[in-house]
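> Sequence and predicted model, in that order:
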Amino acid sequence: MKVEPSVYEEEVKELVWVNAMNAEMNSIHKNNTWELVPLPKGKQVIGVKWIYKVKYHANGSVELHKAILVAKGFAQTLGVDYAETFAPVTRLDTVNIILAIAA
């Protein structure tokens, strides 16, 4: 079983991780996930971190090397750095209503 790297300097030495990072950046640009804007005066830049995962087939062979770029949102303050949040979750009540309508 392959170990996932934990330090950026480790993964940039391996072509599979560089390709995974490039694929993630291409996906971000293609989907317009982030929008770069000028930094407001007196504000600090929010950092990012790469997360690396190895996906496996059922037989244990490597299926995919996945790199995910995440923002360090914990450095933000509600009402100061952002006004709203979004979490793709569903309430059980909503699921029950949809199932009742479908039935």
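That came through fine.
> contacts, neighbours, all on C-alpha from now
Noted.
> residues of the longest helix along the chain that come out buried?
Ranked by residue count, the top helix of the chain under DSSP state H comes out as helix 15-30. Going by neighbour count (16 or more other CA atoms under 10 Å), the buried part of helix 15-30 is 17, 20-21, 24.
> Next secondary structure after that helix?
Using DSSP states H and E, the helix or strand that follows helix 15-30 in sequence is strand 48-56.
> Okay, one more to line up with it:
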Amino acid sequence: MHEELNQFVRNDVWTLVPRPTHTNIIGTKWIFKNKTDENGNITFNKARLVAQGYTQVEGIDYDETFAPVARLESIRILLSVKSIFLNGFIQEEVYIEQPKGFVNPTFPDHVYKLKKALYGLKQAPRAWYNRLTSYLNDHGFV
């Protein structure tokens, strides 16, 4: 969990801000998964913080949803690029609660204002797709 949150800090995903009034604040939750090797032995535990996107309000937190369709060639490129696209920039003002167990003791009533998309947000697929497309264009893949 600490590793996941440190990655958010390194990638400048959010900013801790005072809780705005009259704004939808989206909750967060932790998703845990055991990663295994080819023999089925657990090699490490993965924690991922995701936004509770089902609480988003259309027209306020997002304008539209998006589901990109990938070709086999695109999948191969993605595997070589790894996580370059995992934090696409978002255009909307989106606020999320501080993760449970990791509330800032100095500012317990503050929330995070997102600069980049998190898993679970309605606009995350479009943000990631736009970032990936930009990366591929800039590096001559397309």
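All right, it came through fine. Quick caveat: nothing in here was measured; it's all calculated off a predicted structure.
> right, and the pair among the buried residues of helix 15-30 of the first structure with maximum separation?
Trp17 and Glu24 (10.5 Å; CA to CA).
> which neighbours do the two share?
Ala67 (CA atoms under 8 Å, 6 or more residues apart in numbering).
> Over in the first structure, find the residue span stretch 127-138 of the second structure aligns onto.
Alignment of stretch 127-138 of the second structure against the first structure: no match, by TM-score structural alignment.
> Buried residues in that stretch, which are they?
127-132, 135.
> Closest one to Thr65 of the second structure out of the residues you listed, please.
Ala127 (10.3 Å).
> can you give me the strands for the second structure?
14-17, 25-26, 28-36, 42-51, 95-96, 111-114 (DSSP state E).
> what's the mean gap between the longest one and the aligned bit of the first structure?
Read that as strand 42-51 of the second structure. Comparing strand 42-51 of the second structure with its match in the first structure after superposition yields a mean distance of 0.7 Å (mean CA distance after the TM-score superposition for the first structure).
> what does that strand correspond to over in the first structure?
Against the first structure, strand 42-51 of the second structure falls on residues 62-71 (TM-score structural alignment).
> Centre of the chain to that stretch, how far?
9 Å (CA atoms, centre = their mean, to the nearest Å).
> Tell me the buried residues in it?
Result for stretch 62-71 of the first structure [16+ other CA under 10 Å]: buried residues 65-67.
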